[in-house]
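Colleague: no FASTA, just this:
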């Protein structure tokens, strides 16, 4: 399928994410894909603000709407996984890459660690195939534990991620799968935060293309179901980029990330995650969105959160007794935020 974006929109995108001039007319290559990946995750934040700071509380995945919201409006916006990944996919196609999107099953975090079986579709990755037949996974919208560079679809190959974190792709069946033949195995994204720790499986995907209508179904559940992490939490994650010490002047690398989880601002510069600030009012949080993440909301968007369980009340912080927190406690488990 052809890209939804024309050459002018492609140029605007490359300008917006700061792709070096040397790559503006480059042919599809792993080096170019890596540049696009690094610049995308450090420019377009992973954020679900359109679900919370929005009178309609709906997320529109139509490609032209995504372009206007993320690129044209120039208000520092990104989007949650499907928003950024669909925009990115159409840009890859416009650049001549052989790319498609695939559905992902992501394990929920419990006490901060992915655990349990793999639920239904809840995430999206891009799969890119090069002329030599090699295939790469490029996930630009997973948030804090996402890959900072494209990963080849090669079983067991270990990659250095942010700080001491390592990542790899395993190849296996899911615990609940009944059909256990070689062709039914899935790619499983795994991580460990140091070499002495065990590998943990985070999400799984197959090399099966998802079409735009498929994402409409996933989007509906993710943005409306009360059990959805996106409904229960307000999230922003933005990676930090700097010049890489190398012989190539245009080389850039990811060296950290900044996060907003409901009202808490966090930062990780390659080691431990530190809390920078706790927002106590809506005014605090909107100020943080601007000063830390360079995100500007319209007056209408600011009013969109009124009446939401995630709204920060003026001059007070939730002490765990609000209706939303009480419901979470009644579930009998403590789920940490997935970002």
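Modeller: Structure's in. What do you need? Values in this document were obtained by computation on a predicted structure and should not be read as measured data. Numbers count the residues shown, from 1 in each chain.
Colleague: for the rest of this, base every contact and every neighbour count on C-alpha atoms.
Modeller: Fine.
Colleague: tell me the SS of residue 284?
Modeller: helix (DSSP: H, G, I helix; E, B strand; the rest coil).
Colleague: now for the closest residue to residue 152 other than its chain neighbours: which residues touch it?
Modeller: Spatial nearest neighbour of residue 152, chain neighbours left out: residue 136 (4.1 Å); criterion: Cα to Cα, 6 or more residues apart in numbering. Residues in contact with residue 136 (Cα atoms under 8 Å, 6 or more residues apart in numbering) are 127, 128, 129, 150, 151, 152, 153.
Colleague: second structure follows, compare the two:
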């Protein structure tokens, strides 16, 4: 297959309009701008799995939802879309799979990207729960400020681990190797993530937004606002539709009723 990811079907102009970006030649600076704009604009959310629906992973369905509607999605949707955008713009992209919470025997259910720019490999992770704002160069021990929270990459042989600095030390978030994936691999991971009773994305609503110095999460009917200094505000939500709109997720009446 000459285009197994159906990249040519992407409406690049619509994506750039959605994120407020302009097409630019590949560079580390341009990649960072695109990455930040994507995370700031398109929410991380699991409305479809919470409604008992498995998200479609074809690019047309992803574009209709994440680009043409005021909606978001989770890692497979975000990263498949972002990979297509990058390849359209001339970047070299490798689609990867990561094991979430590897220190706790978590599942291999996260999609991330490794992007090559000017000979350097960088982790692009627009779909990790809105936790990674900008790309990170693949360098053992590299620390990057992600909107006020330090993140670090460490290497053990072929395995890279993304860690977040907490009051207790460095917490492993996910681990990935250099094995490229195929679309059918993500279809399998997606089925588990959207349907398995042990998945964190079935049975409850999860919406996450990240911007400089602030992380906002709607978990069920509770809004949690966190800041890099460790402070946290937790607020019960009475009007779910309004709470979703405040996080840039606009649903139809049927979707709200289903939730």
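Modeller: Yep, it's here. This structure is a prediction, so every number in the text was calculated from the model and none was measured.
Colleague: that older thread, which residues in structure 2 does the host helix or strand of the residue nearest to residue 152 of structure 1 align to?
Modeller: Using DSSP states H and E, the element containing residue 136 of structure 1 is strand 135-138. Using TM-score structural alignment, strand 135-138 of structure 1 lines up with residues 121-124 of structure 2.
Colleague: which ones are touching residue 140 of structure 2?
Modeller: 153, 154, 155.
Colleague: aligned counterpart of residue 270 of structure 1 in structure 2, please.
Modeller: Residue 270 of structure 1 maps onto residue 228 in structure 2, with residues paired by TM-score structural alignment.
Colleague: three-state assignment of that match?
Modeller: Going by three-state DSSP: residue 228 of structure 2 is coil.
Colleague: that one: neighbour count?
Modeller: Counted with other Cα atoms under 10 Å, the neighbours of residue 228 of structure 2 add up to 16.
Colleague: correct me, but it touches residue 216?
Modeller: No. Counting by Cα atoms under 8 Å, residue 228 of structure 2 does not reach residue 216; the two are 12.0 Å apart.
Colleague: what do the two both touch?
Modeller: By Cα under 8 Å, 6+ apart, no residue touches both residue 228 of structure 2 and residue 216.
Colleague: on that earlier part again, among the contacts of residue 136 of structure 1, which one sits closest to residue 91 of structure 1?
Modeller: Residue 91 of structure 1 has its nearest neighbour among the contacts of residue 136 of structure 1 in residue 128, at 12.3 Å by Cα to Cα.
Colleague: just to revisit the earlier point, report the contact partners of the match of residue 270 of structure 1.
Modeller: 148, 149, 213, 214.
Colleague: so which of those persist in structure 1?
Modeller: Here is what carries over to structure 1 from the contacts of residue 228 of structure 2, by both residues aligned by TM-score structural alignment, their matches' Cα atoms under 8 Å: 148, 213, 214.
Colleague: just the closest of those to residue 233 of structure 2, please.
Modeller: residue 214 (11.1 Å).
Colleague: quick one: what's aligned to that closest one in structure 1?
Modeller: Aligned partner of residue 214 of structure 2 by TM-score structural alignment: residue 256.
Colleague: same deal with residue 43 of structure 2?
Modeller: In structure 1, residue 43 of structure 2 lands on residue 45 (TM-score structural alignment).
Colleague: hmm, its match is touching residue 237, no?
Modeller: Yes. If you go by Cα under 8 Å, residue 45 of structure 1 and residue 237 touch, sitting 5.6 Å apart.
Colleague: among the contacts of residue 140 of structure 2, which recur in structure 1?
Modeller: Kept across both, from these, using both residues aligned by TM-score structural alignment, their matches' Cα under 8 Å: 153, 154, 155.
Colleague: so among these, which ones count as buried?
Modeller: 153, 154, 155 (16 or more other Cα atoms under 10 Å).
Colleague: related to what we said a few turns ago, and the match of strand 135-138 of structure 1, how far from structure 1 on average?
Modeller: In this overlay with structure 1, the average offset of stretch 121-124 of structure 2 from its partner residues is 0.4 Å by mean Cα distance after the TM-score superposition for structure 1.
Colleague: one step back: closest to residue 238 of structure 2 out of the kept ones among the contacts of residue 140 of structure 2?
Modeller: Nearest to residue 238 of structure 2 among these, with distances taken as Cα to Cα, is residue 153, at 39.4 Å.
Colleague: so the closest one lies in a helix, does it not?
Modeller: No. Counting by three-state DSSP, residue 153 of structure 2 falls outside a helix, being strand.
Colleague: what does it correspond to in structure 1?
Modeller: In structure 1, residue 153 of structure 2 lands on residue 169 (TM-score structural alignment).
Colleague: in the stretch 51-200 of structure 1, which spans are strands?
Modeller: 98-106, 109-110, 113-114, 121-129, 135-138, 151-152, 159-160, 166-172, 186-192, 200-209 (DSSP state E, counting those that start in this stretch).
Colleague: export these as TSV, with columns for distance to residue 301 of structure 1.
Modeller: Shown next, in TSV, are those (distance: least, Cα to Cα, whole Å):
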stretch	distance to residue 301 of structure 1
strand 98-106	29
strand 109-110	29
strand 113-114	33
strand 121-129	25
strand 135-138	31
strand 151-152	36
strand 159-160	38
strand 166-172	37
strand 186-192	35
strand 200-209	32
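Colleague: looking at those strands, which is closest to residue 36 of structure 1?
Modeller: strand 135-138 (9.7 Å).
Colleague: what residues are up against the most centrally placed residue in structure 1?
Modeller: Taking Cα atoms, centre = their mean, the centroid of structure 1 lies closest to residue 141, which sits 2.2 Å from it. Taking Cα under 8 Å, 6+ apart as the contact definition, residue 141 of structure 1 lies against 41, 46, 80, 81, 82, 84, 85, 124, 125.
Colleague: which of those fall within helices?
Modeller: Of the contacts of residue 141 of structure 1, the ones assigned to helices by DSSP state H are 41, 81, 82, 84, 85.
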